[in-house]
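Visitor: based on what follows, work out the 3D shape:
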Amino acid sequence: MLLPITLTFAAACALLNMWLAIRCARFRIRDKVLHGDAGHGLLAKRMRAHANFVEYTPIVLILFALVEMAAGASLWLWIGALVYVAARVAHAFGMDADKPTALRAGGALLTWGVMLAIAATALGLAYSATREFPAPPTMAAR
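Guide: So this is what the prediction gives:
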């Protein structure tokens, strides 16, 4: 089964992951930092933005794939994927600041919103398809 939304979304997330990694690697190469942040405040923030992306994205991608498999492609899934990617870019830029910013807060809130919406959708699909739980499989005696 082809999942055009999830495939596009996963590719966008892979590219975004590379961009976040390159933002850190540039510091590491320039200042010869092998481990940690070597006391560079901006590098620490960028590392955290990258780690935050890696913490949220796998479960969001899995949920998008499962929802797309269960319900098919739809405009709202496309919009949700686009909002998620835009939120993560905004969050990454917002993390560069020394104080709270609208980009960071907005990126985080939109990320949570998309995650909650896709989780609720997954639960709705799971429990609207079957009104009762299926019986567990039995093992035949041999």
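
Visitor: could you use CA atoms for every contact and neighbour count after this?
Guide: OK.

Visitor: which one's the longest helix in the chain?
Guide: Looking only at the chain and at elements set by DSSP state H, the helix with the highest residue count is helix 41-71.

Visitor: tell me the buried residues in stretch 105-122?
Guide: The neighbour-count criterion (16 or more other Cα atoms under 10 Å) identifies 105-108, 110-112, 114-115, 118-119, 121-122 as the buried residues of stretch 105-122.

Visitor: what about those residues, which are in strands?
Guide: Per DSSP state E, strands hold no members of these.

Visitor: I'd like the structure of this one too, to check against the first:
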Amino acid sequence: MVTPIYAALLTLMYSALSIRVITLRTTNKVSLGDGANVALSRAIRAHGNFIEYVPLALILLLLLEQQGNSAWVLHSLGTGLLMARLVHGLGISAIREQLKFRVTGTVLTQLILVSSAILLLVQHGS
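Guide: Predicted coordinates:
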């Protein structure tokens, strides 16, 4: 099985994003919201954006795996998702936003979601 590899790696990335938010909350003594702290605000959005997209992408990857897609297809999508979320997280988290990273991560994530969905639909119709 391929999907568990990416689920595990992405969970580690999610934990790192969570720890970053917790650390910034503790350091800045902010228990709720962002306390008008730019770094905390960006960390919260990086964390939130990750959890908004990754679960659906992993479900699609698992469904593709269950349909018998090749390991090459699954690893391509999984690696692409991992890279997309890493690049997006770096872009959105920076105080001086790295817009090219954020945009690249967003576009890659959408490409993976859409291509996975289309592949599922095409294979379902076959």
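
Visitor: so after superposing, what's the score?
Guide: For these two chains in superposition, a TM-score of 0.93 is obtained (TM-score structural alignment, normalised by the length of structure 2); 125 aligned residues with a Cα RMSD of 1.3 Å.

Visitor: which residues of structure 2 does the longest helix of structure 1 align to?
Guide: When structure 2 is aligned by TM-score structural alignment, the counterpart of helix 41-71 of structure 1 is residues 38-68.

Visitor: which residue ranges of structure 2 form helices?
Guide: Using DSSP H, the helices found in structure 2 span residues 3-28, 38-66, 71-93, 99-125.

Visitor: just the ones you listed: most buried one?
Guide: Highest mean neighbour count of those: helix 71-93, a mean of 20 (counted as mean count of other Cα atoms under 10 Å).

Visitor: who does that one touch, helix- and strand-wise?
Guide: With contacts defined as 3 or more Cα pairs under 8 Å, 6 or more residues apart in numbering; DSSP states H and E, the secondary structure elements packing on helix 71-93 of structure 2 are helix 3-28, helix 38-66, helix 99-125.

Visitor: mean shift between the longest one and structure 1?
Guide: Spelled out, it's helix 38-66 of structure 2. Superposing on structure 1 and averaging over aligned pairs (mean Cα distance after the TM-score superposition for structure 1), helix 38-66 of structure 2 comes out at 0.7 Å.

Visitor: what's the angle between that helix and helix 3-28?
Guide: 170 degrees (axes from the mean of the first three to the mean of the last three Cα atoms, to 10 degrees).

Visitor: residue 4 of structure 1: how many residues sit nearby?
Guide: When counting by other Cα atoms under 10 Å, one arrives at 14 neighbours for residue 4 of structure 1.

Visitor: to residue 75 of structure 2, which of the helices and strands packed on helix 71-93 of structure 2 lies closest?
Guide: Closest to residue 75 of structure 2 of the helices and strands packed on helix 71-93 of structure 2, according to Cα to Cα: helix 3-28, at 8.4 Å.

Visitor: structure 1: matching residues for that closest one?
Guide: With TM-score structural alignment applied, helix 3-28 of structure 2 matches the range 6-31 in structure 1.

Visitor: ok, the nearest residue to residue 60 of structure 2 once chain neighbours are set aside - contacts?
Guide: The spatial neighbour of residue 60 of structure 2 that comes closest, neighbours along the chain excluded (Cα to Cα, 6 or more residues apart in numbering), is residue 116 at 6.2 Å. By Cα atoms under 8 Å, 6 or more residues apart in numbering, residue 116 of structure 2 lies in contact with 57, 60, 61, 64, 77.
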